[in-house]
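1. Return atomic coordinates for the entry below.
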Amino acid sequence: MIKVEKLSKTYQVLRRNAGLKEAFQSLFQKEYEEIRALDEVTFDILDGEMVGYIGPNGAGKSSTIKVLSGILTPDSGTCVIDGRIPWKNRKSHVREIGVVFGQRSQLWWDVPVIDSFELIRDIYMIPKEKYESNLEELTVSLSLEQIIKTPVRQLSLGQRMRCEIAASLLHSPKILFLDEPTIGLDAVSKLAVREFIIQLNQKHNTTVILTTHDMQDIEALTSRILLIGKGKILLDGSLTNLKEHSRNQSASLDEIVAQLYRQYEI
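-> Down below sits the predicted model:
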């Protein structure tokens, strides 16, 4: 179970005007602006839930995922995941989670995919039988048979993303964080990824937290939505609840979400 209470995180961002004079002055006098990425964010997620975490760019989605995965330490607030505090119990925590960032890779660019998988096996110290069993299941489920011996740099985006998902699941995590997993994928690749995530949840009861701007991903995968804007949770409920907050409930989900962004001025 994931329990988050009053999580806050602030960044300091350097600001200066354009021009050589301003650049020179900034060497001696720096001006910073505080950006409140997370503002007392609070929510609970049960084991096996599939949750869509949505909001505009800069709303705080990725910051939340980084805190939940132990990459960032918050300024205040608490986060407990199955009895662990992510940023304090990092080694034990990462053994129980998988993370896929759509715009970052955990695979080595110039070597075959299987070499990356075997290095990940060593990093997580996965027992041989468990590794071989998981590798076989993931290879079949994600159709990796023809590409697993190919260098990552020679793969298409869709092929690489399937390999990224497999790499995140080799150690059988209980929780999977997906940050824009279908960004840039064609329709066929998107359907394959969605179908696999649904099967993963049904077969292994894996908890899935999905951040995306693709509302078709949200409709296909999640039963609950968290809407975040300016670092605050604005809405927590089902797709039906989301539509009830719209003036035009017959509109598409993309239109409804855009209306909510304007409504909450985010």
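2. For the rest of this, base every contact and every neighbour count on C-alpha atoms.
-> Will do.
3. wouldn't residue 148 be in contact with residue 114 here?
-> Yes: with contact defined as Cα atoms under 8 Å, residue 148 counts as touching residue 114 (5.5 Å).
4. now what about stretch 70-86, what contacts it?
-> 1-10, 40, 63, 66-69, 87-88, 90, 93-94 (Cα atoms under 8 Å, 6 or more residues apart in numbering).
5. Next, the structure of the following sequence, for comparison with the previous one:
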Amino acid sequence: MIEVDRLGRTFKVRGTVTHAVQDLSFGVEAGEFVGYLGPNGAGKSTTIKMLTGILAPTSGRLRVAGLDPSRRRTALARKIGVVFGQRTTLWWDLPLKDSFELIRLLYKVDRGAFRRRLDELCALLDIGDFLATPVRQLSLGQRMRGDITAALLHDPPILVLDEPTIGLDVVSKAGVRDFLRRLNAENGTTILLTTHDLGDVERLCRRVMLIDHGRLAFDGTVADLRAIVPGEASIEEAVTHLYLSSRRSPRTPPPRPAQDPPSVTA
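-> You can find the predicted model right below:
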């Protein structure tokens, strides 16, 4: 579903060239639930923007659902759903249901299919009680559930999530996590999740990738990640260890592990 081969993206600001993403390669198969982690400034957001066609790569090859994102943005939009936790795709002054109707028109979704999909998502995300509420009056948790619904109304096979639980209370966070788990398990939706909340990763993701200095520093399972640190390490300890190791040796990321636990060259 996602193919990334030696991807690079540079920015030039006041004569200084910054390599936001360097020589990045990975693949995501249909039905995977992958956590994409990294410290601030590591290149996560730049990667997501290239995957969704917002930015064009400087070098390398990229395909999402068989399409070049920056060249086929309109076609790609019908195959992916995107949720940015700190931004909304909903119309601020309109009732939630009106935002959904506008999205139906934008994606040219058949009215009958739209109604069935919306009813299903309303039941799963428990948003029926505030469909008539203007978006500006929704709580953060309600708005986030509305944004996730909006991203899925056209039934895309790929969902890209950037900090979908940021700022949510415990109950709202649990509800979003449960929905995403079911969406992946029951619908087979491919999900790529970027987050700083390692609880999201531990509860949802079967595979984890970590990027730092624009390069892939780790690719494996949560168990592989924990095995990096001796003893009964928490996922937080393992990720911290990887961050620090990557910063000491940013040009030697470990390969994706197969059978044996991965090691990190310091």
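6. Are any of the contacts of stretch 70-86 of structure 1 buried, and if so which?
-> 1-4, 7-10, 40, 63, 66-69, 87, 93-94 (16 or more other Cα atoms under 10 Å).
7. Let's see which of the residues you listed end up in helices.
-> Within these, residues falling in helices by DSSP state H are 63, 66-68, 93-94.
8. mind putting these in CSV, distance to residue 107 of structure 1 included?
-> Listed next are these as CSV, based on distance: Cα to Cα, whole Å:
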residue, distance to residue 107 of structure 1
63, 22
66, 19
67, 22
68, 22
93, 21
94, 17
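9. Which helix runs longest in structure 2?
-> Among the segments of structure 2 that qualify as a helix by DSSP H, the longest is helix 170-187.
10. in structure 1, what residues pair with that helix?
-> Aligning helix 170-187 of structure 2 against structure 1 (TM-score structural alignment) gives residues 187-204.
11. And the helices in structure 1, which stretches?
-> Using DSSP H, helices in structure 1 cover 20-26, 61-68, 90-94, 113-124, 128-141, 157-169, 187-204, 215-221, 239-244, 253-263.
12. Kindly present these as a markdown table, with separate columns for distance to residue 105 of structure 1.
-> Rendered in a markdown table, the data for these read as follows (distance: least, Cα to Cα, whole Å):
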| stretch | distance to residue 105 of structure 1 |
| --- | --- |
| helix 20-26 | 34 |
| helix 61-68 | 15 |
| helix 90-94 | 17 |
| helix 113-124 | 11 |
| helix 128-141 | 18 |
| helix 157-169 | 7 |
| helix 187-204 | 16 |
| helix 215-221 | 21 |
| helix 239-244 | 31 |
| helix 253-263 | 28 |
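13. In structure 2, what sits opposite residue 95 of structure 1 in the alignment?
-> By TM-score structural alignment, residue 95 of structure 1 lines up with residue 78.
14. shouldn't that match be in contact with residue 156?
-> Yes: contact criterion Cα under 8 Å: residue 78 of structure 2 and residue 156 qualify, at 6.5 Å.
15. Ok, which of the helices of structure 1 comes nearest residue 49 of structure 1?
-> Of all the helices of structure 1, helix 187-204 sits nearest to residue 49 of structure 1, with 8.3 Å by Cα to Cα.
16. distance from the closest one to structure 2 after superposition?
-> Mean deviation of helix 187-204 of structure 1 from its aligned counterpart in structure 2 after superposition (mean Cα distance after the TM-score superposition for structure 1): 0.7 Å.
17. distance between that helix and the chain's centre?
-> Its chain's C-alpha centre lies 15 Å from the corresponding centre of helix 187-204 of structure 1 when counted by Cα atoms, centre = their mean, to the nearest Å.
18. buried set for it?
-> 189-190, 193-194, 196-198, 200-201.
19. which of those residues lies closest to residue 46 of structure 1?
-> Closest to residue 46 of structure 1, out of all of these and judged by Cα to Cα, is residue 201, at 12.8 Å.
20. Look up how far residue 172 of structure 1 lies from that closest one.
-> Distance, residue 201 of structure 1 to residue 172 of structure 1, using Cα to Cα, to the nearest Å: 12 Å.
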